[in-house]
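Q: what shape does this take:
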Amino acid sequence: MRIEARFLSSRRFRYSSWLWLRRAVFWGGALSVGLVAVAFARAATLADQAFHVLLSFSPLVVLVLTPAGLWLSLWLTRRVFPGAEGSGIPQTIAALEISDQKARGKVLSLRLALGKILLTLLALCCGASVGREGPTVQVGAAIMHDLGRWVRLTRREIQRGLILAGGAAGVAAAFNTPLAGVVFAIEELSRSFEARTNGLVLTAVILAGITSLALVGNYHYFGHADAGMELGQAWVAVLACGVSGGLLGGIFSQSLILAGRRGLPGPVGRFKARYPERFAAACGLVLALIGLASGGATYGTGYEQAAQALHGAAPPLGFALEKMLATMASYLSGIPGGIFAPSLSIGAGIGAEWGRWLVGTPAAVLVLLGMVGYFSGVVQAPITAVVIVLEMTDNSNMTIPLLTTSVIAYGVSKLICPEPFYKAMAVAFLERIGKSKDPV
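A: Here you go, the predicted model:
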């Protein structure tokens, strides 16, 4: 009996030690993700400021700076950091479907995380229409994944939990929106709710959020938006922003999906396949020309334009379409960079455009509806779209109109783009690295 008791006691001790080790990895990883995300956000702000300092010498500097910067970014991506291209969310989703450690290392590693940060900052220094939020998802997932690998947490469900938690913590810390991090992990990264990992995801999000809160305070991404409207008054604006956001978001996503799978058609596609860096430089020239035509409004993340529109300063006429084209050119170039922040600014532009017609509706209301409509149309994650906008603007008065807009946009987008953007890009990424999708 004593031997059996000692055996049981030792088993309990080993199990308890392993359990606490797993928790320590999740907690330590989440704090690390929060620290890196805050540092990345501050560096992105400095990169954008550096670009505008160069722009102050002459608006025409972009005709050289942007093509050269995109050429260099893609050259470094292809030769030094392969796997860092694009937003980073497709790589994170792909990693969830890969069981082989070596293959997963092609999409998630600290080396790739470093490259993702540096090359996204380079893109912002050159005026590319990209965001840091999608890259932060890949960075967060890479940090958590490598921590688990170092302490030899080899069970697949634990590895998936680490990747999910890292991606969710990345969203939470990047936007300072903890609830959006949880919803994003459920709705977009895993497309399911896994009971064995939900507590770990929640804990990681909370710790990353605490780190962000401690370092930058209780801020809201777009400030406080005290906008509201009566439900009866909302229907015209809801329908307008839902349909237009879903239509444009679906076109955006489907265009990039087709380009990713089949390649660009005709001579343009052949030129890109043969000279990818030169094609990236050509995309940079397109970005520069769009930026000059828009008076500089389409450069960078679009955060300032969205924030200004939300607080009463409408962007220039045609901003939404120009920003959409600039974001497409940035993504097609193949450089690292996300579409979260640009999508929100495009949506803000759509709402501002409707403000010229729906004169009885408050401008801030239309901007919020436009942001949710276009974002939901692009990513086809309607709950995430609503939660992220509500948390970013500290406004719960618009919950029902925003939910309705998001659902309408989602339905319209599905008619144009049947497959969700990030999922389609993840499948294409798996095909490119020669790895078929493992059963979940």
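Q: CA only for contacts and neighbour counts going forward, please
A: OK.
Q: all helices of the stretch 201-350 of the chain, in order?
A: Applying DSSP state H, counting those that start in this stretch to the stretch 201-350 of the chain gives helices spanning 231-262, 266-274, 276-293, 303-310, 319-332, 340-355.
Q: which among those is found nearest to D48?
A: With CA to CA as the measure, helix 303-310 is the member of the helices of the stretch 201-350 of the chain nearest D48 (10.7 Å).
Q: just the buried residues of that closest one, please?
A: 303, 305-307, 309-310 (16 or more other CA atoms under 10 Å).
Q: nearest to P178, of the helices of the stretch 201-350 of the chain?
A: Per CA to CA, nearest to P178 of the helices of the stretch 201-350 of the chain: helix 340-355, 16.1 Å.
Q: state the distance from the most centrally placed residue in the chain to V372.
A: Nearest to the geometric centre of the chain sits G134, at 2.7 Å (CA atoms, centre = their mean). Taking CA to CA, to the nearest Å as the measure, G134 falls 17 Å from V372.
Q: next, the structure of the following sequence, for comparison with the previous one:
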Amino acid sequence: MAFIYWLRLHLKKAFDRIRNENLKKNALTAIPFWIASIITGLVAVLYTKLFLAAENLTAYVIGLHTWLIFILVPVCFLVAWWLVQKFSPYSKGSGIPQVMASIQIMGPKNEEKINRFLSIKVIVVKVMSSLVMALGGGAIGREGPTIQIAASVFKIVYSVLPKWWPKIAKRNMIVTGAAAGLAAAFNTPLGGIVFAIEELTKTHFSYFKTAIFSSVIIAGLSAQALLGPYLYLGYPKIDGLSPYIFLGVALVAIISGLLGSGMSKVILMLFAWKARFQFKRDHVFYVLGCSAIMVVLAFFVDKGILGSGKELMQTTLFTSQKYSVWYMPILRITGPLLSFTTGAAGGIFAPALGAGASVGSLVSGWLHLSETNSNLLILSGMVGFLTGVTRSPFTSVILVLEMTDRHSVIFHLILAGMIASLVSIIIDKHSLYDHLKTQYIKDLEYRPEPLTENVTEGPVQGDAKAKPTQYQ
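A: Presented below is the predicted three-dimensional model:
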């Protein structure tokens, strides 16, 4: 605290010397975004390394003695669930619905409620629970958690700003933080920007476009400074495509979109069923039951049910093992379904991509396609399944494009995203994230109140109001 006070004092002295008021205001409003972006990039790198270490340790243990999964998986599932329930209940799951809920209930009177979604405690519990879950072979990803972590970082930076600082809309800080988090997690700057526009905010983008652009770039560069420039997946071979391959793309999009939306529906049904549990032991039995099913399927059927699914994506895209066995999509849907509904921390972005890749790979085998055509269907399945879960087709397309640097097939993937978005409505009109966001708000017994903070003015302190800048 003494350091923060010293920093505030010297910053004020430094900026008091600046004569140009517009320059002073723009500089002051930009600094919090830049600082938070650098922190986000560093935290994302550390989290990535820890997550990969946990997955590698799981693979090592299973390779040493396969029977150890009968101990490792149940223990890790139970510990991951307990950490969330004991210390921070709203650290569970992906984290994206919590960020969406925070944005929707934004207002001075709801500060305590927002702190349940975004805080230092949330960051710590989110990281610990998801790492334990990954160690236990849970079919989870780190991308959704990174978004909640990044939004928390931006909110924390906002909260330490002194009273004399130019007003910044907290809502825009959180939206920008989420975009920076996705960019740092996937190394996909455009994906982060599109995600903020398509999924998180209904406000006019022009009010804070500079904040998002600069924050995404800084967070991404901070991550690259430590990890180096990299693609999340790599460069799959995409050339010499059949002129009729768009028919296969459409077929994969229909199947993967329906399956993605269907998995989301089953997850919501399980959550509704669990909500009727009256005793904590019921939740314990459920977690142990999920882990037992995971263990049995992994030991007796295929270990492919374990983990985030990234290994399956890399195998089908970059090796000769193009065609998945018929039951692999079932396993890749069952794994996230069991892991996500335990109530532990863990994202569903990467598992959804893995499930979509298994669908594309399976259909490629049915059609006996060549390597390049198979790769396109695998990418289309990834886009389609993620769209079925999130209902954000353009975010899904941009993410897959940036993960593979294969922009030549952008029209094929847009086709896949749009078809998947349309067919998924057959099962449910709303995305998994929308349903969970609504439930989180209901859990907090939120009641709508007049907004005192919007895109054109910062949070009200006394009678002071702020004019908008590009960082608001």
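Q: just name the most buried of the helices of the stretch 201-350 of structure 1.
A: Most buried of the helices of the stretch 201-350 of structure 1, by mean neighbour count (mean count of other CA atoms under 10 Å): helix 340-355, with a mean of 28.
Q: for it, grab the matching residue range in structure 2.
A: On structure 2, the counterpart of helix 340-355 of structure 1 by TM-score structural alignment is residues 349-364.
Q: corresponding residue for T92 of structure 1 in structure 2?
A: Per TM-score structural alignment, T92 of structure 1 is aligned with V99.
Q: to clarify, my last question referred to Q380 of structure 1.
A: Aligned by TM-score structural alignment, Q380 of structure 1 pairs with R391 of structure 2.
Q: mind checking the SS state of G137 of structure 2?
A: Here G137 of structure 2 is recorded as coil under DSSP: H, G, I helix; E, B strand; the rest coil.
Q: so what's it up against?
A: 55, 58, 73, 306-307 (CA atoms under 8 Å, 6 or more residues apart in numbering).
Q: name the element the match of T92 of structure 1 belongs to?
A: Following DSSP states H and E, the helix or strand that holds V99 of structure 2 is helix 96-104.
Q: mean per-residue distance, that helix to structure 1?
A: Taken against structure 1, helix 96-104 of structure 2 registers an average deviation of 0.6 Å after superposition, with mean CA distance after the TM-score superposition for structure 1.
Q: and the contacts of that helix?
A: By CA under 8 Å, 6+ apart, helix 96-104 of structure 2 touches 90, 114, 117-118, 144-145, 147-148, 151, 171, 174-175, 178, 200-201, 433-434, 436-438, 440-441.
Q: any quick ChimeraX command for the buried ones out of these?
A: In ChimeraX, this line selects whichever of the contacts of helix 96-104 of structure 2 come out buried by 16+ other CA under 10 Å:
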select :90,114,117,118,144,145,147,148,151,171,174,175,178,200,201,433,434,436,437,440,441
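Q: quick check: F186 of structure 2 touching E143?
A: Yes. Counting by CA atoms under 8 Å, F186 of structure 2 touches E143, with 7.2 Å between them.
Q: find the nearest non-adjacent residue to the alignment partner in structure 1 of F186 of structure 2, please.
A: The alignment partner of F186 of structure 2 in structure 1, by TM-score structural alignment, is F175. Sequence neighbours aside, Y221 is the residue nearest to F175 of structure 1 in space, at 6.1 Å (criterion: CA to CA, 6 or more residues apart in numbering).
Q: counterpart of that neighbour over in structure 2?
A: Residue pairing (TM-score structural alignment): Y221 of structure 1 is matched to Y232 of structure 2.
Q: which residues does that match contact?
A: The contact partners of Y232 of structure 2, by CA under 8 Å, 6+ apart, come to 186-187, 403-404.
Q: try G411 of structure 1
A: If you count contacts by CA under 8 Å, 6+ apart, then G411 of structure 1 has G246 around it.
Q: can you tell me the helix or strand for it?
A: With DSSP H and E as criterion, G411 of structure 1 is part of helix 399-416.
Q: next helix or strand past that helix?
A: Using DSSP H and E, the helix or strand that directly follows helix 399-416 of structure 1 along the chain is helix 421-432.
Q: what does that following helix correspond to over in structure 2?
A: Against structure 2, helix 421-432 of structure 1 falls on residues 432-443 (TM-score structural alignment).
Q: just stretch 132-148 of structure 1 next, same as before
A: Stretch 132-148 of structure 1 covers residues 142-158 of structure 2 once aligned (TM-score structural alignment).
Q: what's the match for P401 of structure 1 in structure 2?
A: Under TM-score structural alignment, P401 of structure 1 pairs with H412 in structure 2.
Q: surely its match meets G248?
A: No. Under the criterion of CA under 8 Å, H412 of structure 2 makes no contact with G248, lying 10.1 Å away.
Q: please report how far I398 of structure 2 lies from V423 of structure 2.
A: Distance, I398 of structure 2 to V423 of structure 2, by CA to CA: 20 Å.
Q: longest helix of structure 2?
A: Secondary structure assigned by DSSP state H gives helix 21-64 as the longest helix of structure 2.
Q: mean per-residue distance, that one versus structure 1.
A: In the superposition against structure 1, helix 21-64 of structure 2 averages 1.5 Å from its aligned positions (mean CA distance after the TM-score superposition for structure 1).
Q: show the contacting residues for H430 of structure 2.
A: Listed by CA under 8 Å, 6+ apart, the contact partners of H430 of structure 2 are R391.
Q: now do T146 of structure 2
A: T146 of structure 2 touches 44, 47, 181-182, 185, counting by CA under 8 Å, 6+ apart.
Q: how about a cut-off of 6 Å?
A: Residues near T146 of structure 2 by CA atoms under 6 Å, 6 or more residues apart in numbering: G181.
Q: likewise the one 3 residues further on?
A: Residues counted as contacts of I149 of structure 2 (CA under 6 Å, 6+ apart) are I123.
Q: so how far is the helix or strand hosting the residue nearest to the centre of structure 1 from its chain's centroid?
A: Secondary structure assignment for G134 of structure 1, by DSSP H and E: helix 133-150. The chain centre lies 14 Å from the centre of helix 133-150 of structure 1; the measure is CA atoms, centre = their mean, to the nearest Å.
Q: mean distance between the helix or strand that it is followed by and structure 2 after superposition?
A: With elements assigned by DSSP H and E, the helix or strand that comes after helix 133-150 of structure 1 is helix 156-175. Helix 156-175 of structure 1, aligned to structure 2 and superposed, deviates on average by 1.4 Å (mean CA distance after the TM-score superposition for structure 1).
Q: alright, calling it a day.
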